[in-house]
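> Need a 3D model of the following:
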Amino acid sequence: MDISFPNLGIYLKDVPKSFSVFGFEIALYGVIIGIGVISGILIAAWQAKRSGQDPELYWDFSIYAVILSIIGARIYYVIFAWDQYKDNLMKIFNIRQGGLAIYGGVITAFLTLFVYAGIKKQNAFRMADTGVTGLILGQAIGRWGNFTNREVFGEYTNNIFAMRLPVAAVRPGDISQSIAEHMEEGMNYIQVHPTFLYESLWNFGVLALILLYWKHKKFEGEIALLYLGGYGLGRAWIEGIRTDQLFIPGSTVPVSQVLAIVLFVGALACDIIVRMRQRGRAGEAKK
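Below you'll find the model as predicted:
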């Protein structure tokens, strides 16, 4: 089915969701996620070598991190979208159609890293600084899997980036009242914010900032804080216009938006506190 960005003059014909290899249907969503994972590992290994670390450490770590993070991303999604699965538990194991929540993966990745660093007797904060370069690149690329799945879009818009999707290609539950109100009789498409695109571009920007700031970091772990705060700031805004939000049970509060704000504020506070302590120690040393 076609996807277009009319205000940019971009019209894409018959964008596939999958392709066939020897009779097996392969979802583009999974392929793009895979490309994101491999690209993330490559840049993390490159950054490790560039900063005097052993790249093999990150190749080894990635085996555990990738598997556990996918599981974590799925668990997070299922918990906050339980109504979709409670009547058919086998659906939990089908991720071909999406259903991975990035914050579940991020939380799992950080937990895995701290355990792994402890076992290998490595500096966990240095590893976190290096690892987030791969994490944010993987996220930036992986969001395009949502594009092929016709998901992760926002409310109605007519801005320069407005995207049109066929009504038949999206989940009915993702069509909000605002979107429906802008659909004229006989219209077979919806026009929405391409929030997957916003987040992908934002993540590439965070990656650029991380790479540029690396040589100027003041302490081990500061790059990881930059990632948590930078990504959180963008996600807090983008989550607010998405139509497929996951809510805190019993409320209409988007859980990922709350988490994004908490991580942004927490990362900023941690950075300020560590810098103040460093200045305090430096001042005492001069006495």
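> only C-alpha atoms for contact and neighbour calcs from this point on.
Noted.
> who touches Leu68 in this structure?
Leu68 sits next to Gly105, Thr108, Ala109, Thr112 when contact means CA atoms under 8 Å, 6 or more residues apart in numbering.
> mind checking how far it is from Tyr189?
According to CA to CA, to the nearest Å, Leu68 stands 37 Å off from Tyr189.
> Now do the buried residues in the longest helix that the chain contains.
For the chain, the helix that runs over the most residues, judged by DSSP state H, is helix 255-286. Going by neighbour count (16 or more other CA atoms under 10 Å), the buried part of helix 255-286 is Val255, Ser256, Gln257, Val258, Ala260, Ile261, Val262, Leu263, Phe264, Ala267, Leu268, Asp271.
> Name the SS class of Ile190, please.
For Ile190, the assignment made with DSSP: H, G, I helix; E, B strand; the rest coil gives strand.
> Export the buried residues of helix 255-286 as a markdown table, with columns for distance to Trp144.
As requested, the buried residues of helix 255-286 are exported to a markdown table (distance: CA to CA, whole Å):
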| residue | distance to Trp144 |
| --- | --- |
| Val255 | 22 |
| Ser256 | 19 |
| Gln257 | 21 |
| Val258 | 24 |
| Ala260 | 21 |
| Ile261 | 24 |
| Val262 | 26 |
| Leu263 | 24 |
| Phe264 | 24 |
| Ala267 | 27 |
| Leu268 | 29 |
| Asp271 | 32 |
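> compare with the first, here's sequence two:
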Amino acid sequence: MILDFSALPLAFQFTSPGPILVEVGPIVIRWYGLLIASAVLLGVAISQNLAKRRHVNPELLGDLSIWLVIGAIPMARLYYVLFQWPEYAGHPEKIIAIWQGGIAIHGAIIGGAIAAMIFAKVHKVSFWQLADLVAPSLILGQAIGRWGNFFNSEAFGRPTNLPWKLYIPLEHRPPNLANFEYFHPTFLYESLWNLMVFALLITLFFRAISKKLRLKLGTLFLVYLVTYSFGRIWIEGLRIDSLMLGTVRIAQLVSFSGIFLGLLGLAWLYVLNHPLPDVIAPNSVNKDSQPQR
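Predicted structure coming up:
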């Protein structure tokens, strides 16, 4: 399989901040925007469905989604700007120009987690309950969003001649690799990896609901943190556009931290027997198992 951008219609070719799907007068719908919007809507629907099965008010997840977007987007931009500061130091007016591109998923995750913690505090609900219900939607959204990189001809890896090589137009190749036409489709690797993580989380969720597993609250989110981070480490090693801190790839450093924190959290839940209730406990009087708003 060869993913060849040159075969796409002209309207699909990259023009900052992304190729246009539909343009009617002043209304412009771009591929990346459509993918992100679709991921958010699908994610909310899935989270609300899972919430019903855990006896949590699904409207709570609809309210949370607004907080997550508000928290994730600015942090995703701030994260990117901080690690690309030399580029923005001389042009501070560009810091808020998010429409020109430049966000990072790890920043979005951090911002979303902070927003969820505040939301949980305000609404007096369990953060771990919310995190579990959002985790499958989050990783599915990441899988969908990665296809925006395909349409934008970005986030690809090193040159390769593998059968599934990705064609990159000349104008999007780094100057030192201009003579190479085909590259690793790292967006595809990560999208497929994220779909596998999604399948794992959904399997764990429904096995717990059917009482085939006993899961503590927070397990799904911590499993997400560990498994996504494992995939990101090896995929990031193939990319040629990584955010760097000296000679260290920031995404790999953050992913190693995610694995450590995730495993530490799972040990806290199961080895140290933290008292957060089992998610299948049908007779629990804990507020986490009751309908919530």
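> which one of the contacts of Leu68 of the first structure sits closest to Glu181 of the first structure?
Glu181 of the first structure has its nearest neighbour among these in Gly105, at 35.0 Å by CA to CA.
> following the biggest helix by length in the second structure, which helix or strand comes up?
If you go by DSSP H, the second structure has its longest helix at helix 58-83. Using DSSP states H and E, the helix or strand that follows helix 58-83 of the second structure in sequence is helix 85-89.
> so where in the first structure does that next one end up aligned?
Matched against the first structure by TM-score structural alignment, helix 85-89 of the second structure falls on residues 82-86.
> chain center to that stretch, what's the gap?
Relative to its parent chain, stretch 82-86 of the first structure has a centroid offset of 22 Å by CA atoms, centre = their mean, to the nearest Å.
> what's stretch 209-228 of the second structure in contact with?
Contacts for stretch 209-228 of the second structure (CA under 8 Å, 6+ apart): 53-54, 128-129, 131-132, 134-136, 139, 193-194, 197, 201, 204-205, 207-208, 258-260, 262-263, 265-266, 269-270, 276-280.
> Now, of these, which are buried?
The buried subset of the contacts of stretch 209-228 of the second structure - by 16+ other CA under 10 Å - is 54, 128-129, 131-132, 134-136, 139, 193-194, 197, 201, 204-205, 208, 258-259, 262-263, 265-266, 269, 276-280.
> returning to what we had before: show me how far the longest helix of the second structure is from its chain's centre.
Mean C-alpha position of helix 58-83 of the second structure versus that of the full chain (CA atoms, centre = their mean) differs by 11 Å.
> what do you get for stretch 153-163 of the second structure?
Centroid separation between stretch 153-163 of the second structure and its chain, computed with CA atoms, centre = their mean, is 21 Å.
> Show the end-to-end separation of that stretch, please.
Distance between the two ends of stretch 153-163 of the second structure: 18 Å, counting by CA to CA.
> what does stretch 230-246 of the second structure give?
22 Å.
> So what does Pro159 of the second structure match up with in the first structure?
Aligned partner of Pro159 of the second structure by TM-score structural alignment: Tyr156.
> Make sure Val219 of the first structure is indeed in a strand.
For the record, residue 219 of the first structure is Phe, not Val. No - according to three-state DSSP, Phe219 of the first structure belongs to no strand; its state is coil.
> What is the burial count for the aligned partner of it in the second structure?
Matched to the second structure by TM-score structural alignment, Phe219 of the first structure sits across from Lys216. Lys216 of the second structure is flanked by 23 other residues according to other CA atoms under 10 Å.
> Next: the one 5 residues further on.
Residue neighbour count, defined by other CA under 10 Å, stands at 23 for Phe221 of the second structure.
> average gap between the helix or strand encompassing it and the first structure?
Per DSSP H and E, Phe221 of the second structure falls inside helix 219-236. Compared with the first structure after the fit, helix 219-236 of the second structure shows a mean deviation of 0.6 Å (mean CA distance after the TM-score superposition for the first structure).
> Leu111 of the first structure maps to what in the second structure?
Match for Leu111 of the first structure (TM-score structural alignment): Ile114.
> what's the distance between that match and Leu264 of the second structure?
For Ile114 of the second structure, the distance to Leu264 of the second structure - CA to CA - is 19 Å.
> got the contact list for the residue mapped onto Val132 of the first structure from the second structure?
With TM-score structural alignment as the criterion, the equivalent of Val132 of the first structure in the second structure is Ala135. Residues near Ala135 of the second structure by CA under 8 Å, 6+ apart: Leu201, Leu220, Phe221, Tyr224.
> where does the third one sit relative to Leu215 of the second structure, distance-wise?
Yep, that's Phe221 of the second structure we're talking about. 11 Å.
> which residues of the stretch 101-250 of the second structure fall in strands?
166-167, 182-183, 244-245, 248-249 (DSSP state E, counting those that start in this stretch).
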